[in-house]
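Peer 1: heads up, no residue letters with this:
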């Protein structure tokens, strides 16, 4: 089958009114990725070599989104919503290019398993003209039933048209199917609209193909894989299923999740074996973590690269561009953005490091900030290897602290510091005996006067 070409036609023209959103339904995200992109990824994993997106509501927004997650996709607009077969035929130009297999999928089924798609394609490779993907819901009420005879699919019957005996069938239509490319356009063009709604139904090609003497079969996907999303409650349910799958994958790959149900991954999170993740950690898009790292509780990480044996958190925030080298430490209530923390460097507490480099073995004291933004532009701070920055220091970029440099606590540093130099940037302390008592008495007297005036 690996030599067979495949086009995935993904129907994504629905308005999704039940989502109560101005955004097209299929652009709502699961694990930080639009649900239609999950469908595309599944199709590609099943061997699809082309993607045709059939869009309608929010067409321009859909095109822009498609450029991000599947730039090679062709987009086709279904101007009028006249049924699923009509929607597939909107991609006639792509279908006519001679693909061996055509996968017809829906953009609102983000949990579809690539294995189920591959199994349907395998049936085409074995000679079937149509392979319909079915599933077995806990309650089949409302679903179209797959009517089989002697191992062949003879019809898809909507529940309202089912006999009492057919209603007992638990094998239901998931909506997705694979069609042999050499038959696809002919079968689709034969679909009529002589029904109550006057629409062209994709399911009709089962009986059309059977009437031509072509082989039509059904394959089975897991119940969760076939779930369609129609509202935000179902979106949340799909998110929970996706997260549960990903957590299990991570743990089976050697990652320790102390409280798995509290850890949230993104679609592209990469995390190495022997990493320990404590409770309530959120991974946004673009996170790569090597082996042996410890992520402490309540950390928020996105767009960051973390090398082996690092220590992060608790309550740390790593923003896009954070790059931690081996054995680096970013501690509690610290934020790092667009900055490199080199090997063995420590950013321990209550600190902001942005647009900067912290050299190997350097120590950044509590309350330190890199002042990287002047309201118009960003500037860089370079902290050399082995430098020591005392607590509550402000490093005003652009500035460099040399190798082995020492910054006294409470300093505001506006000029670069040479290697091994000590820098102070604070006012000299002045102590006035008795002045504290005098101030307290003055303030107390003023407060009493205000209170008396308010009472009168």
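Peer 2: Yep, it's here. Not measured: the values here are computed from a predicted model. Numbering: from 1, shown residues only.
Peer 1: all contacts plus neighbour counts: C-alpha atoms, from now on.
Peer 2: Fine.
Peer 1: so residue 133 belongs to a helix, correct?
Peer 2: No: under DSSP: H, G, I helix; E, B strand; the rest coil, residue 133 sits outside any helix and is assigned strand.
Peer 1: tally up the residues packed near it, please.
Peer 2: Counted with other Cα atoms under 10 Å, residues neighbouring residue 133 total 25.
Peer 1: once you drop chain neighbours, what's closest to it?
Peer 2: Using Cα to Cα, 6 or more residues apart in numbering and skipping residues adjacent in sequence, the residue nearest residue 133 is residue 219, 5.0 Å away.
Peer 1: the one you found contacts residue 121, correct?
Peer 2: No: look at residue 219 against residue 121 with Cα atoms under 8 Å: they stay out of range, at 9.9 Å.
Peer 1: hmm, residue 208 and residue 190 touching each other?
Peer 2: Yes: counting by Cα under 8 Å, residue 190 does reach residue 208; the two are 7.4 Å apart.
Peer 1: between the two, who's got more neighbours?
Peer 2: residue 208 (19 against 14).
Peer 1: hmm, who's touching the helix or strand harbouring the more buried one?
Peer 2: Assignment of secondary structure by DSSP states H and E places residue 208 within helix 205-211. For helix 205-211, contacts defined as Cα atoms under 8 Å, 6 or more residues apart in numbering pick out 129-130, 153-156, 187-188, 190-191, 215-216.
Peer 1: strands - which of those residues land there?
Peer 2: Among these, DSSP state E puts 130, 153-156, 216 in strands.
Peer 1: between those, which is closest to residue 146?
Peer 2: For the ones in strands among the contacts of helix 205-211, the residue nearest residue 146 by Cα to Cα is residue 156; the value is 4.8 Å.
Peer 1: structure two is appended below for comparative analysis:
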């Protein structure tokens, strides 16, 4: 759903990411840890991006501007003093100067909210409310704040767990901290929040208290619990990874791919699989992989930064590194590694080979044990293998070098010069034979063994 579908007003999104994340025990800021190949904060920004916001501001701590740099289109706002979540939102005010629209506030460590959930949250403002809060039902022991509704089912207040009465604690409707404020009231409400509490901080949930005191309406929408869990530790990071992987696997199968053992397949956030793709067990998709229709990916293969065309067969144990392009009905076999390589339609690299910084032309065949020697210690060099060429087993192609269309290389050759199309290039030492040498060798060894005994 686009922002236009949800509301005629423009939308700004503020993502709070100033926390230090000390429980991660890491030199890396918490929200830059990755799940499915994308930083946590990237996931937090991905869902609201589907609502077409006019502005995206990420609130960070001093010296943490790199967090915003990791999210395309985001602007950093620095919260110099950590005085609470409402204070953090106010740190974004200058970055939103001149903006006139609704304000969506999200936590940067909550990566699994779906776009449709946020669209529904924003739509809940359409009845005239000034504040909409995203809630979820939690039935386990927890310390979440509760959303307390009035007799008409409208949001009356948010009560923190430590302040809740025994009756209020029986409520399972909890606060996710995802909030939308109607543009006409957003900054007035935020600036009216006080710090009259034991911690002396300005708390974002108090937007409900301020709005209700001014006679403004407050409402809520709900999300599944698994969408709104935050990440504060490595254990929670692993849990989020598991939840997202399950979501990605299900989506792949619903879109027409067969996963033989789904629980063993690891997806990236941007993996694209076509129709009738078969993925065998223990396959890993890194970022930047697009797979066409009717492709088979055999077990224990690893793909990253790779484009695969229709009908190709990959693996088992294939490693396709960034810059690889696999053509229609091409074959990449077991223990083959490619990097920045274009394998054209119908070409085959079936066994125990390394093809890097290279083109393998249409219908060419690369024999077992072939390597492109592409690196001289300083620079990378290109190998061009023409259409219909045949590269004999255990060939070393010392780049830069070109094998013309239809050219052959003899097995075991070290090719350092270009090979003309349809020619055969053989580079080997002359084979010599010494009659009787093996028998004499064995006899000497046996005699030495006896003397030693």
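Peer 2: Structure's in. What do you need? What you see is a predicted model; the values in this text were computed from it and never measured.
Peer 1: re earlier: can you redo the ones in strands among the contacts of helix 205-211 of structure 1 as JSON lines with distance to residue 382 of structure 1 and neighbour count?
Peer 2: Output for these, formatted as JSON lines (distance: Cα to Cα, whole Å; neighbours: other Cα atoms under 10 Å):
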{"residue": "130", "distance to residue 382 of structure 1": "63", "neighbour count": "31"}
{"residue": "153", "distance to residue 382 of structure 1": "68", "neighbour count": "21"}
{"residue": "154", "distance to residue 382 of structure 1": "71", "neighbour count": "21"}
{"residue": "155", "distance to residue 382 of structure 1": "70", "neighbour count": "21"}
{"residue": "156", "distance to residue 382 of structure 1": "67", "neighbour count": "22"}
{"residue": "216", "distance to residue 382 of structure 1": "67", "neighbour count": "26"}
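Peer 1: tabulate the residues you listed (a markdown table), appending distance to residue 292 of structure 1.
Peer 2: A markdown table is the format used below for those (distance: Cα to Cα, whole Å):
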| residue | distance to residue 292 of structure 1 |
| --- | --- |
| 130 | 49 |
| 153 | 52 |
| 154 | 55 |
| 155 | 54 |
| 156 | 52 |
| 216 | 51 |
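Peer 1: average offset of the longest strand seen in structure 2 relative to structure 1?
Peer 2: Counting by DSSP E, the longest strand found in structure 2 is strand 173-181. Here the mean offset of strand 173-181 of structure 2 against structure 1 after fitting is 0.6 Å, by mean Cα distance after the TM-score superposition for structure 1.
Peer 1: what's that strand aligned against in structure 1?
Peer 2: Aligned using TM-score structural alignment, strand 173-181 of structure 2 spans residues 171-179 in structure 1.
Peer 1: name the residues that touch the matching stretch?
Peer 2: Contacts for stretch 171-179 of structure 1 (Cα under 8 Å, 6+ apart): 101-106, 117, 120-121, 124, 129-137, 140, 143-146, 156, 226.
Peer 1: how about the helices of the stretch 151-300 of structure 1, start to end?
Peer 2: Using DSSP state H, counting those that start in this stretch, the helices assigned to the stretch 151-300 of structure 1 run over residues 181-189, 205-211, 232-252.
Peer 1: dump these into a markdown table; add distance to residue 304 of structure 1 as well.
Peer 2: Formatted as a markdown table, these follow (distance: least, Cα to Cα, whole Å):
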| stretch | distance to residue 304 of structure 1 |
| --- | --- |
| helix 181-189 | 43 |
| helix 205-211 | 49 |
| helix 232-252 | 18 |
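Peer 1: of those helices, give the one that comes closest to residue 42 of structure 1.
Peer 2: For the helices of the stretch 151-300 of structure 1, distance to residue 42 of structure 1 was read as Cα to Cα. The smallest value, 13.3 Å, belongs to helix 232-252.
Peer 1: rewinding a little: which of the residues in the match of strand 173-181 of structure 2 are buried?
Peer 2: 171-179 (16 or more other Cα atoms under 10 Å).
Peer 1: do stretch 114-126 of structure 2 as well
Peer 2: By neighbour count with 16+ other Cα under 10 Å, stretch 114-126 of structure 2 contains the buried residues 114-125.
Peer 1: any shared contact partners between residue 219 and residue 121 of structure 1?
Peer 2: residue 131.
Peer 1: excluding residues flanking it in the chain, which one is nearest residue 100 of structure 1?
Peer 2: Here the residue nearest residue 100 of structure 1, using Cα to Cα, 6+ apart, is residue 181, at 4.7 Å.
Peer 1: my read: that neighbour touches residue 97, true?
Peer 2: No: using Cα under 8 Å, residue 181 of structure 1 is not in contact with residue 97, being 9.0 Å away.
Peer 1: show me which of these two is the more surrounded one.
Peer 2: Under the neighbour definition other Cα under 10 Å, residue 181 of structure 1 and residue 97 were set side by side, and residue 181 has more, 23 against 10.
Peer 1: and the more buried one, how far is that from residue 75 of structure 1?
Peer 2: Using Cα to Cα, to the nearest Å, residue 181 of structure 1 is found at 19 Å from residue 75 of structure 1.
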